[in-house]
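J.: Build the 3D model from these lines:
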Amino acid sequence: MAAVIETDVAIIGAGPVGLFAVFECGMLRMKCVVVDALEAVGGQCTALYPEKPIYDIPAHPAIGAAELIGKLEHQAAPFTPIYLLGRRVERLGRDGATIELHTSAGDTIRCKAVIIAAGAGAFGPNRPPIEGLAGYEASGAVRYLVARREDFRGKRVVIAGGGDSAVDWALSLKQVAAKVTVVHRRPKFRAAPESAAQLDAAAARGEIEMAIPFQLHALKGDGSKLEAVVVSTLKGEEKDIPADHLLPFYGLSMELGPIAAWGLALDRHHVTVEPATCATNVDGVFAIGDIASYPGKLKLILQGFSEAAMAAHAIHPRVFPGEALHFEYSTSKGVPAGD
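T.: Okay, here's the model as predicted:
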């Protein structure tokens, strides 16, 4: 049911950075409403790789994406955020000093500031240009994410791509799949150096088969059940790789959606911000995480966490004008109870 909601801060995006922004705002006594187009919190961590291990979260040598989201949600819970899921923000307006956001479900959110933490906007997988792809997608033979590793136990899996997702899932699925083959057009991978080294070592031990330099060419099967993936070289040489599943990891196609019409300064579909505050060129609107752009930006979750803290501190004077903010460490301050 559509509603009018009054809050201090509206956060667009319920991914890891958006959830941590709830905590940072809460530590400064600011209430939050979180809007996300997905039906569950977690953003890409939930929608694309819930079981994928993440290695660069401080104090966690490895943590599953879904587990990370669960901990962030638990961390934000004392501040009782309101989650508006399964809808997206369509319009931004103003009523004096108040910002009004209007969602696709008819909700109106009245707030003092907006934090855009929407990753890189709406996303979907980049699909390989292969004939008959839709039938294999419908049956689950071709997938663009791994929701459960157990789905691939004892299966022959072909992974295509050269980035972190391709390398990380090859290393993970080799533990359960009957066979894992990685298809890439060149020997060099765009993954983290340590992960790429682990892939090379696994290939040398015969745990993973490498199809290099090849690219996807066609699928063989009955249009639903996959029998083999056909790969080819640039010279036209072809070979069949017996397979039950194909996982093409060619990244995501991004679009900002309605946010693009808000008058924000953009840099290649990303929002330009001030590095010290994460403020955009639109008064009262801030951007953090992958969608934010500034010199020296690193697309890491941990940098997004830092940006969430900076944005919250920059927003505090808007919510509590004239009130001095005496910064205290959480170890001495503790976590205030939600109202």
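
J.: switch to C-alpha atoms for all contacts and neighbour counts from now on
T.: Fine.

J.: chain center to the helix or strand where residue 313 lies: distance?
T.: In this assignment (DSSP states H and E), residue 313 forms part of helix 301-319. Its chain's average C-alpha position is 19 Å from that of helix 301-319, according to CA atoms, centre = their mean, to the nearest Å.

J.: After that helix, which helix or strand is next?
T.: Next helix or strand after helix 301-319 toward the C-terminus (DSSP H and E): helix 330-333.

J.: Could you also give me the structure for this next sequence, so I can compare it with the first?
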Amino acid sequence: MTTPSPTHTTDVAIIGAGPAGLFAAFECGMLKLGCVLIDALDEIGGQCAALYPEKPIYDIPAHPAIEGGALIEALDRQIAPFDVPRLLGRRVERLEGTRGSFRLGTTKGDVIEARAVIIAAGAGAFGPNRPPLEGLEAFEATGSVQYFVRRRADFAGRDVLIAGGGDSAVDWALSLREVARSVKLVHRRDRFRAAPESLRQLDEAVSRGEVEKIIGYQLHGLHGTNGALAGVDLATLDGTIRHVACDHLLPFFGLATDLGPIAQWGLDTMRGTIPVTPSTCESSLPGIFAVGDVATYPGKLKLILQGFTEGAMAAHAIHPIVHPDTALHFEYSTSKGVPAG
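T.: Predicted coordinates:
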């Protein structure tokens, strides 16, 4: 793997090395556009690697199910022929210039000179929405309370309480029932915001006694000593308290996100996202593109596969910026193969 120098000159700077950023790098490589990947995390993969490497993903074409970590490994292998440099563990703080000539600066002093920029920053800087519970920090420090599941094996033979009503809560309830001693799912109402197929599987798991649903309750208090969780108090709106014995609490209340310095670069933004032209994924600033969850436009679906499509469209729109005098004759990959890096 090429190690970038402090000053790096390339065709395309890709900010974000999650699934959308990695596939954008592949599409750039297929068009013989050089690129460099930059990410604030110390590893590639974005949320897939940091938050749910062992969580199955069911809507990747040709993969009935694939874990987040395996998807990232496959995307990494896909760009291997292009020897794409990575600047990891640093954040892009500064971006200046115009279409065809941008200069980026990172928190570690790197300078990247690029003809175009693709922002694939996902949710930006992200962290969990934490429940307002007394003594929470002590249980977080020991791992009794966790917001992301990196290894299912950590919950083998344990009693797990999951709180939340979205895809993460439902998906992990279904996944951890296979290894945990018991799984309980608590939500303030009997209406979940998860995929219909996941809800069907949840109903079946509940009917078989594999998962217990606790409806109409919210987290109220934690019990345990020295950071070891012994149980959680749940409360209804009218103050009825129910105690649930458990070893682990997994609150899935979404992510608090922040675009960080990106919001100061003069781009149009909308509720933490970047509006783009749907056909090219170009932002309000010419030469700067956005793909994946950070991009928005009418009809946008926050799916990994849509981020893949956006990466392809952005790469094709960038080609005339980098090669203004060369016509791009699109060919299928089955015809042209993978060009040399």
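
J.: what span of structure 2 lines up against the helix holding residue 313 of structure 1?
T.: With TM-score structural alignment applied, helix 301-319 of structure 1 matches the range 304-322 in structure 2.

J.: what does the matching stretch rub up against?
T.: Contacts to stretch 304-322 of structure 2, defined as CA atoms under 8 Å, 6 or more residues apart in numbering, come from residues 11, 19-21, 23-25, 27-28, 31, 33, 59-61, 99-100, 115-116, 118, 279-282, 287, 289-293, 326-328.

J.: Need the buried ones from those selected in PyMOL.
T.: Buried residues within these, by 16 or more other CA atoms under 10 Å, are selected in PyMOL with:
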select buried, resi 11+19+20+21+23+24+25+27+28+31+33+99+100+115+116+118+280+281+282+287+289+290+291+292+293
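
J.: Can you give me every residue that contacts the counterpart of residue 288 of structure 2 in structure 1?
T.: Using TM-score structural alignment, the partner of residue 288 of structure 2 in structure 1 is residue 285. Taking CA under 8 Å, 6+ apart as the criterion, residue 285 of structure 1 is in contact with 113-116, 279.

J.: Likewise for residue 226 of structure 1?
T.: With contacts defined as CA under 8 Å, 6+ apart, residue 226 of structure 1 is in contact with 136, 141, 219-220, 243-245.

J.: Including secondary structure and neighbour count, could those residues go into JSON lines?
T.: Output for these, formatted as JSON lines (DSSP: H, G, I helix; E, B strand; the rest coil; neighbours: other CA atoms under 10 Å):
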{"residue": "136", "secondary structure": "helix", "neighbour count": "20"}
{"residue": "141", "secondary structure": "coil", "neighbour count": "20"}
{"residue": "219", "secondary structure": "strand", "neighbour count": "23"}
{"residue": "220", "secondary structure": "strand", "neighbour count": "17"}
{"residue": "243", "secondary structure": "coil", "neighbour count": "23"}
{"residue": "244", "secondary structure": "coil", "neighbour count": "21"}
{"residue": "245", "secondary structure": "strand", "neighbour count": "24"}
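
J.: Could you save these as CSV and add columns showing distance to residue 170 of structure 1?
T.: Formatted as CSV, the contacts of residue 226 of structure 1 follow (distance: CA to CA, whole Å):
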residue, distance to residue 170 of structure 1
136, 21
141, 17
219, 20
220, 22
243, 14
244, 15
245, 13
